[in-house]
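Undergrad: can't give you the sequence, but here's the structure:
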């Protein structure tokens, strides 16, 4: 029988979501009523919170730092039932994607990550996260009114965050996976409506199986102090559909629907009690990420919204308000 969710946690999650998104929707709607878009106005988009963008033009540079606050308000068990967590914590993350147009078809990128999390002494500390390198190639581009684009990308995770020896860390949580994994992605983009003021994006990414993480002591893979061994990851899939609607030259509304799947992980080694051989179960989660955008020029804008989990299995239930500034040079 499914346990009922805790009212305080549920109310806090709802309040956080509403306080983040609804004021922006109201502000954007007010701006739209005050300024009716004209056909000659430029259509500006910052991009949904999650969906990937196609390659930049040659010589263009895009920097889009994100400030993310992730609140774990529960978890989805092996039956898919939502359970509560007591004393749920919130973590801050800074993510800085940087992308450069090497040619009109090829963009190269790097994403730097850091966490500002609470340590064992109850004080917050800044800790490095994993780094991601990427290369995106424009496969095809349509010349019609939809201006469709199809992009293929390769992304390489570089282990710069912490994933093991957590009993010795100032911040006991994980900030990285411990694996130098490779992900392949296919993304599409197109414009719709007479003014092209509706933009849609869709993408799917596949993390190749077999990525291996060496483990020492307590880790994010359910090992404890004294453990020595490794974790072999299965594959992972992430899919998303995103839309943006331009209200006028300054305001736009956006939303993503996101699906994440992680296959089973095999953990093998030994600790002080003997050999360890366990399989961590597969997991999935579906989330939505509504947001509002404000653009003060053709090359600069801000997006503010929240990623909120809707359903899942063997995964955390989260509410994650976030803001990003998009700058193109």
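TA: Arrived safely, thanks for sending. Because the structure is predicted, anything quoted here is derived from the model rather than measured. Numbers count the residues shown, from 1 in each chain.

Undergrad: going forward, measure contacts and count neighbours with C-alpha atoms only.
TA: Noted.

Undergrad: For stretch 129-139, give me every contacting residue.
TA: Outside stretch 129-139, the residues that touch it by Cα atoms under 8 Å, 6 or more residues apart in numbering are 54-55, 105-115, 149-162, 175-177.

Undergrad: run the last query once more with 7 Å
TA: With Cα atoms under 7 Å, 6 or more residues apart in numbering as the test, stretch 129-139 has contacts from 55, 105-115, 150-162, 175-176.

Undergrad: ditto for stretch 25-33
TA: With Cα under 7 Å, 6+ apart, stretch 25-33 has contacts from 247, 248, 251, 292.

Undergrad: what about the closest residue to the last one other than its chain neighbours, distance to residue 38?
TA: Yep, that's residue 292 we're talking about. Among residues not flanking residue 292 along the chain, residue 253 sits closest, at 4.6 Å (Cα to Cα, 6 or more residues apart in numbering). Computed as Cα to Cα, to the nearest Å, the residue 253 to residue 38 distance reads 18 Å.

Undergrad: Looking at those two, which is more packed in?
TA: A direct count of neighbours by other Cα atoms under 10 Å for residue 253 and residue 38 places residue 253 higher, at 26 against 10.

Undergrad: Please compare the first structure with the one that follows:
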């Protein structure tokens, strides 16, 4: 927790900026036309969604959502440029399905960069909506989500280019409960709130030679990633019909990842098997992701934000600026 405490002044400063900015920006926003009610109507609020928290809504049957993200994960000595694209389809009432392809390129400060842009692991998902928010009711929109991540990205046999590793090599199942509700503030403006929690379970995988798990040339063995827990509380403040301020606050916990096997090469590259066992140990991290949204219409918007991960127990901090386009048709 020592690493986390070092970042509390930055976190408090960012939260303070958000608190100060909302009233100031609201005062400078165009005045709403006179209406019988002082409360903002839901049709007067357009959204793209916050940077991280998935929606608990599902698409109407026959409709598509297309949302590509471009980002740069900046951590010590590394820039990981990537794209992550949500392509979802409303299959039937209450049920949406989709795929999430990922592409990336790693630039290292202490080694060779990726050979080129490569594909990461592909995720397929399905989401079923259980309840839907109705104005005047306390019941939020809720949904259960299933994701299966397929090991399509390179993760081992990386040779002299470990930066080419863009995948995990394992089949990972993620189960999530997503929720969403709307609150009307004293100003009459809408605050949309999401709270999501998920847990990921990975299958073991074989690992050979240089890999993303820190193994070297000549290694033969397996990896068993630990379970992963992720929680996200997100708020969005409808500043005007088109402009929205958003903030995610996240917590993650990952169990121990164990790599076990043997290295068939000694330092002189002679056959001399040596037992190898690597344990990452459990880790946890906290993060925030402030963002601003602009919507051209109820079905088309853009998001610009930055995710900040504070290095917690056995984890490394990072800063990830990102931009996304959200289009529904």
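TA: Cool, the structure landed. Since this is a predicted model, take the numbers as computed values, not measurements.

Undergrad: So after superposing, what's the score?
TA: The TM-score (TM-score structural alignment, normalised by the length of the first structure) is 0.82; 299 aligned residues with a Cα RMSD of 2.9 Å.

Undergrad: Mind checking which of the contacts of stretch 129-139 of the first structure are in strands?
TA: If you go by DSSP state E, those have 106-115, 150-158 in strands.

Undergrad: Could I get the contacts of stretch 25-33 of the first structure in JSON lines, plus columns for secondary structure?
TA: Shown next, in JSON lines, are the contacts of stretch 25-33 of the first structure (DSSP: H, G, I helix; E, B strand; the rest coil):
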{"residue": "247", "secondary structure": "coil"}
{"residue": "248", "secondary structure": "coil"}
{"residue": "251", "secondary structure": "strand"}
{"residue": "292", "secondary structure": "strand"}
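
Undergrad: Please report which of those has the highest neighbour count.
TA: residue 292 (30 neighbours).

Undergrad: so that one makes contact with residue 20?
TA: No: between residue 292 of the first structure and residue 20 there is no contact under Cα atoms under 7 Å: 9.8 Å.

Undergrad: Could you tell me which residues touch both of those two?
TA: Common neighbours of residue 292 of the first structure and residue 20 (Cα under 7 Å, 6+ apart) are residue 305.

Undergrad: Next, the distance between the ends of stretch 111-125 of the first structure.
TA: 20 Å.

Undergrad: Tell me how far that stretch lies from the chain's centre.
TA: Relative to the mean C-alpha coordinate of its chain, stretch 111-125 of the first structure is positioned 18 Å out (Cα atoms, centre = their mean, to the nearest Å).

Undergrad: Next, the buried residues of it.
TA: If you call a residue buried by 16 or more other Cα atoms under 10 Å, then stretch 111-125 of the first structure has these buried ones: 111, 112, 113, 114, 115, 116, 117, 118, 124.

Undergrad: Over to stretch 309-329 of the second structure?
TA: Residues of stretch 309-329 of the second structure classed as buried by neighbour count (16+ other Cα under 10 Å): 309-313, 315, 317-328.

Undergrad: Just give me the residue right at the centre of the first structure.
TA: Central residue of the first structure (Cα atoms, centre = their mean): residue 50, 5.7 Å from the mean position.

Undergrad: Could you pull up the contacting residues of the aligned partner of that one in the second structure?
TA: Aligned by TM-score structural alignment, residue 50 of the first structure pairs with residue 52 of the second structure. Residues in contact with residue 52 of the second structure (Cα under 7 Å, 6+ apart) are residue 248.

Undergrad: Could you pull out the strands in the stretch 151-300 of the second structure for me?
TA: 172-184, 190-202, 205-208, 219-224, 228-238, 243-254, 258-265, 271-279, 283-297, 300-310 (DSSP state E, counting those that start in this stretch).

Undergrad: Mind putting these into CSV with distance to residue 67 of the second structure?
TA: As requested, those are exported to CSV (distance: least, Cα to Cα, whole Å):
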stretch, distance to residue 67 of the second structure
strand 172-184, 18
strand 190-202, 18
strand 205-208, 31
strand 219-224, 32
strand 228-238, 18
strand 243-254, 17
strand 258-265, 35
strand 271-279, 36
strand 283-297, 13
strand 300-310, 9
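
Undergrad: Tell me which of those approaches residue 5 of the second structure most closely.
TA: strand 300-310 (8.9 Å; Cα to Cα).

Undergrad: next structured bit after the closest one?
TA: With elements assigned by DSSP states H and E, the helix or strand that comes after strand 300-310 of the second structure is strand 318-328.

Undergrad: how much does that next one stray from the first structure?
TA: Here the mean offset of strand 318-328 of the second structure against the first structure after fitting is 0.5 Å, by mean Cα distance after the TM-score superposition for the first structure.

Undergrad: now that strand against strand 283-297, angle please.
TA: Going by axes from the mean of the first three to the mean of the last three Cα atoms, to 10 degrees, strand 318-328 of the second structure is angled at 40 degrees with respect to strand 283-297.

Undergrad: Next, the residues that contact strand 318-328 of the second structure from outside, please.
TA: Residues from elsewhere that reach strand 318-328 of the second structure (Cα under 7 Å, 6+ apart): 48, 64-75, 299-310.

Undergrad: If we use 6 Å, what do you get?
TA: 48, 64-75, 299-309 (Cα atoms under 6 Å, 6 or more residues apart in numbering).

Undergrad: Stretch 259-277 of the second structure too?
TA: 218, 219, 220, 221, 222, 223, 278.

Undergrad: Just the buried subset of those residues, please.
TA: 218, 219, 220, 221, 222, 223.

Undergrad: Please tell me I have it right and the third one contacts residue 211.
TA: Same thing as residue 220 of the second structure. No: Residue 220 of the second structure is not in contact with residue 211 according to Cα atoms under 6 Å; the separation is 10.7 Å.

Undergrad: Show me what residue 128 of the second structure aligns to in the first structure.
TA: Using TM-score structural alignment, residue 128 of the second structure lines up with residue 137 in the first structure.

Undergrad: Could you report the neighbour count for that match?
TA: Count around residue 137 of the first structure with other Cα under 10 Å applied: 20.

Undergrad: Wait, a helix at it?
TA: No: residue state for residue 137 of the first structure (three-state DSSP) corresponds to strand; a helix is not indicated.

Undergrad: Excluding covalently adjacent residues, which one is nearest to it?
TA: Closest to residue 137 of the first structure by Cα to Cα, 6+ apart is residue 106, at 4.8 Å.

Undergrad: if I look at the equivalent of the one you found over in the second structure, how far off is residue 130 of the second structure?
TA: Using TM-score structural alignment, the partner of residue 106 of the first structure in the second structure is residue 95. With distances taken as Cα to Cα, residue 95 of the second structure is found 10 Å from residue 130 of the second structure.
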